[in-house]
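**Student:** need coordinates for the below:
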Amino acid sequence: MVAQTDYEPVLPPLPEDLPEDEEAMRIVCLVKNKQPLGATIKRDEETGEIFIARVIHGGLADRSGLLHPGDLLVEVNGKPVEGLDPEQVIQILVQSQGTILFKVIPNTPQSTKSQQPLYVRAMADYCPLQDPAIPCPDAGMVFSRGDLLEIVDQTDIHWWQARKLPSASACAGLIPSTSLLKSKQRETWWSQPFQSFMLLLLLMLFPAGFRRSFRLWRRMTHRKRRQSCYSCSPNTSALSSPYEEVITYQRRPDDPHRLIILVGPSGVGVNELRKRLIKLNPHTFQGAVPHTTRPARDGEETGKEYNFVTKELFDYMVCNHRFLEYGEYKGHLYGTSIDAVKDVIDSGRMCVIDMEPHSILSVRNNMFKPYVVFIKPPSPERLRQTRRDARLITSYVVNRPFKDVDFEEMEDAARFMEGKYGQYFDHVIVNEELQDACMQLFNTIQLAQEGPQWIPAAWLSTED
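**Tutor:** Alright, predicted model coming up:
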């Protein structure tokens, strides 16, 4: 049986006044729908001619295979574009409905290699509508730090084409290249007030290469924390590469377990979750035994609760970079050493530690392949319900009830951590109820150790 109805779009007849050199001209007919055409144009400032600047990967123009970068645009729907600005041509396209007829002079074909997709994690935020330099804001793609991106085209040195993962759209969007986004970050950083002064002041206060990381900072609001020069200078992670190349990693049964790091604001229950998880299965999970210079109390054994060491040995370990983080509390030094973490991993158990977010960079390497879980507080109403009978330990008072100011500081600290360090978080758990959060954490860790995960490509390409 032959179908009686033709469902294909009805195309208009070709113009009769084609030039004699028929091969020098191409007639392209596209049917406009809800999707964008997926091409941008530019003007040659010397000749005034309008060219196809780029064809967006996966868009309508790309799928047609008829428009290419460098094609000279002659007419749109029978209207010559000579002498028009790109904005005027765009208005013609916006006002056009249904079928759009392009008359172009093809660019000289160039042999191009098919580009292998590059997978990256965004280490910065970007909004095309706030970027006056983007060629076409409507073709731009919004992304936030921590988002996974598939870069499908790097032909343009300034503007790449990418898709966000997971993505239901086949059409890519424009994003700044690494060099362009770095330049924008640098301009933004130096334009902020007091940055130059603060950098000089902090370099005077904290000699480079000697960073103190006070482990008990969770006892105070993040606004009172003393920042190191690493978090304020233009050479820090804030101004390092805005994209981090990633690959999928599947841990093999004989590989060491990944280090599990819990991060969260004071009072959210990070330490309680860690303790409960270890108590749930001590043969599988274990914490690293910290070092301290305080004297052992009655019943305490070195290597069990703490590794008790002299101040001289502690300072020696600091100078030789043997601590992941350390600090001082009530006149005594405390720290989590690299060796303590390795001892747990070498024993075949999963090492679970809690850290301040600014210390995560010290363990992001091939040795530990850390999996970072951010413990986030619930809504303020839920906090008041679940913490009504809970007690808080501070630098000044032991076991006092939570106050409204504690909830406000917890929310502020969580917002600050997620905004500044969210690109390093592999998973987020909202601790509404401790038992439920503990089970979520257990399942998350199992998936991190056994399932495929995105990790920095450098972790597998280099040896630490």
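
**Student:** alpha carbons only for contacts and neighbour counts from here, please
**Tutor:** Will do.

**Student:** so what touches stretch 408-416?
**Tutor:** Residues from elsewhere that reach stretch 408-416, judged by CA atoms under 8 Å, 6 or more residues apart in numbering: 221-222, 264-268, 376-377, 380.

**Student:** ok, stretch 53-73 next?
**Tutor:** Residues outside stretch 53-73 that contact it (CA under 8 Å, 6+ apart): 28, 30, 35-42, 49-52, 81, 102-107, 152-153, 161, 170-174.

**Student:** to compare with the earlier structure, here is another sequence to fold:
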Amino acid sequence: MSRITSDDGEGERVVQNVLNNIIRVKELTASKNTDKELLQALVGNPIVQSLAKAHTGITEKKIKPVVLEASELSTSICNLLDDSTGDLCVELSRVLSTPHIVALLGCHDSVAKRSNLTPGKSDSKTSNGSKSLPTKMTEETPMRAVRMVGMYKKSWEPLGITVVKEDKQLKIARILQGSEIDKKGLLHIDDIILEVNGTAINGDPKILKDYLIKATGSIVFKILPSYEENQVPKLLYLKCHIDYDPEKDKLTPCHEAGLGFARGEILQVVDQTDADWWQARRVNNKGEPRGRAGLIPSQSLEEKRRSMQEINSILPEDRRRSKKRRSTRRMYSVSQNSAFDKHDIAVYEEVACIPPISRKTIVILMQSMSAAETVARRIADLEPEVYGIADNAATLSRMSTLSRSKDGREELNGEHGDTSTGMELLTAREIIGSGKICILVASPQTLKIVRTSEFLPYAVYVKADSGHMESFGKNYELSSKDIERYYMQYIDSVVDFSNWDDVAKTIIEQMKSLETRHQWVPTSWVY
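**Tutor:** So this is what the prediction gives:
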């Protein structure tokens, strides 16, 4: 049986020879008729025969490019026609300048330069008898791999790219996740934008911005590709502890691409390539993305900015006074760490979405510790079989028992070196071990300690106005201003105080709702 090769140019004859051999095999051997019929049907298929004809045509005809730089030749012709006023000249210039013709000629040049075909001589004749156009292509001339990328743009829809000017060229700096360009995957980071719909950009970002604002419908980019594929982003979920408005940010590289957010919102970070500006988008309660991605300041950038604001807020006389003081070393202590807390900069917190679970601890935080204890007792009185609270009598009895021995004193002081904190943690463990939810009236410092997977706390800040605060007495451990400024990153819910019973019922309802909805918790609780 004959073998099909790319040099014999006899594709049709080979197919016919195969058919004849099948008939011959049918007569000489006792092979299965099914296999022969299948092979005969395959080779006799009109598509296979058409492919054989195409194979014959390609191998018999030697295709040579007439010119290797059709794009430059078209540009030269357009330049010559600029001064012409004739209707035919104007029409020819318009046709050669259309994006589709430019793309076609660019594709022709790319194929001609990359192929192994030897270009025809400058004095060779074409099929119509005329001399071919001369070419300046040499072996030393570098290839220019230009690509034409087309897409459709709505008038109100942003494309989702930011650009940067480097070496007089306009490069794509970032592609916003979820944008039309990101979905199509046609443009990549570091691609160089040369033209838009035939309009030269000349490395000027203002020209590109002004043109894209007005452009609608079909848009064709002429680019020099970077040949770098967009990396699959590593997803990261953050809980925001600050408010951010991109319109008021003077450092943002693009106000239109910014994503504003409020304290307590959950964001999905989809790109951290830029050390200063991350790409993020909002998510729903189950972590499913919603809306487009936008730029947000990174953790390091926002920490630097806020630390500088804090330094600049110090008065000049305070700076001079602080220079005269001698620096002293201070050991960190839970009972005396409020000064350290005031210098913490909370921007984001990495969180994870988990299925509905029941929390083990409720932490009540108020300006007055006695008022918080009253709220805790009301919750325990409403549902005593579910909640347990360590009252003063049980606390003092526990302290007295443990203080009688050395081991008991070490257990009482706890790993944090504070007697009251160690007592609170031991009491909380006992209540949790009994199968109840522990209600813990604690200071913000203790709240920071129990915020672990062991206790799974649900922190509630009961906020009382000045009128209600007078009824609590004059014993205020914290001001509402300090709580909202330094400790809100540890709070899960804020309940406005109306009366004792309403506050207690609201907290109980919130605890029950946690058993039926997904929750965002610190990643340290999960991993």
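
**Student:** most neighbours among the contacts of stretch 408-416 of the first structure, which one is it?
**Tutor:** Highest neighbour count within those, by other CA atoms under 10 Å: Pro265, with 28 neighbours.

**Student:** make sure it is indeed in a helix.
**Tutor:** No: assessed with DSSP: H, G, I helix; E, B strand; the rest coil, Pro265 of the first structure is coil; it does not lie in a helix.

**Student:** can you show me the helices along the first structure?
**Tutor:** Applying DSSP state H to the first structure gives helices spanning 60-64, 86-95, 178-191, 195-205, 270-280, 311-319, 338-346, 380-386, 404-421, 434-450, 458-461.

**Student:** figure out which of these is closest to Arg212 of the first structure.
**Tutor:** Nearest of those to Arg212 of the first structure, taken as CA to CA: helix 311-319 at 9.3 Å.

**Student:** list the buried residues of the closest one.
**Tutor:** 314, 318 (16 or more other CA atoms under 10 Å).

**Student:** okay if I get the contacts of stretch 408-416 of the first structure as TSV plus distance to Tyr326 of the first structure?
**Tutor:** Formatted as TSV, the contacts of stretch 408-416 of the first structure follow (distance: CA to CA, whole Å):
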residue	distance to Tyr326 of the first structure
Thr221	18
His222	17
Gly264	17
Pro265	18
Ser266	17
Gly267	20
Val268	21
Lys376	24
Pro377	25
Pro380	31
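
**Student:** tell me the two of these that are most distant?
**Tutor:** Pairwise distances across the contacts of stretch 408-416 of the first structure peak at 18.4 Å for His222 and Pro380 (criterion: CA to CA).

**Student:** need the strands for the stretch 1-150 of the first structure, in chain order.
**Tutor:** 26-31, 39-43, 50-55, 72-76, 79-80, 99-105, 118-122, 148-153 (DSSP state E, counting those that start in this stretch).

**Student:** how close does the first one sit to the second structure?
**Tutor:** Right, the one you point to is strand 26-31 of the first structure. Compared with the second structure after fitting, strand 26-31 of the first structure has a mean deviation of 2.3 Å; criterion: mean CA distance after the TM-score superposition for the first structure.

**Student:** what's the angle from that strand to strand 99-105?
**Tutor:** If you take axes from the mean of the first three to the mean of the last three CA atoms, to 10 degrees, strand 26-31 of the first structure sits at 160 degrees to strand 99-105.

**Student:** residues making contact with strand 26-31 of the first structure?
**Tutor:** Identification of contacts with strand 26-31 of the first structure by CA under 8 Å, 6+ apart yields 9, 11, 14, 60-61, 64, 66-67, 98-106.

**Student:** buried subset of the contacts of stretch 53-73 of the first structure?
**Tutor:** 28, 30, 37-42, 49-52, 81, 102-106, 152-153, 161, 171-174.

**Student:** before we move on, back to that, now, which of the contacts of stretch 408-416 of the first structure sits nearest Pro242 of the first structure?
**Tutor:** Gly264 (24.0 Å).

**Student:** ok, and the closest non-adjacent residue to Gln367 of the second structure?
**Tutor:** Leaving out its chain neighbours, the residue that sits closest to Gln367 of the second structure by CA to CA, 6 or more residues apart in numbering is Leu478, at 4.7 Å.

**Student:** what range does the longest helix along the second structure cover in the first structure?
**Tutor:** Secondary structure of the second structure per DSSP H: the longest helix is helix 11-28. Across the first structure, nothing matches helix 11-28 of the second structure (TM-score structural alignment).

**Student:** following that helix, which helix or strand comes up?
**Tutor:** helix 33-43 (DSSP states H and E).

**Student:** what does that following helix contact?
**Tutor:** Contacting residues not belonging to helix 33-43 of the second structure are listed as 15, 18-19, 22, 26, 48-49 [CA under 8 Å, 6+ apart].

**Student:** could you rerun that using 10 Å?
**Tutor:** Under the criterion CA atoms under 10 Å, 6 or more residues apart in numbering, residues 15-16, 18-23, 25-26, 44-45, 48-49 lie in contact with helix 33-43 of the second structure.

**Student:** show me what contacts the alignment partner in the second structure of Arg276 of the first structure?
**Tutor:** Aligned counterpart of Arg276 of the first structure in the second structure: Arg378 (TM-score structural alignment). Arg378 of the second structure sits next to 384, 500-505 when contact means CA under 10 Å, 6+ apart.

**Student:** show me how to select, in PyMOL, the buried members of those residues.
**Tutor:** Restricted to buried positions by 16+ other CA under 10 Å, the PyMOL selection for the contacts of Arg378 of the second structure reads:
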select buried, resi 500+503+504+505
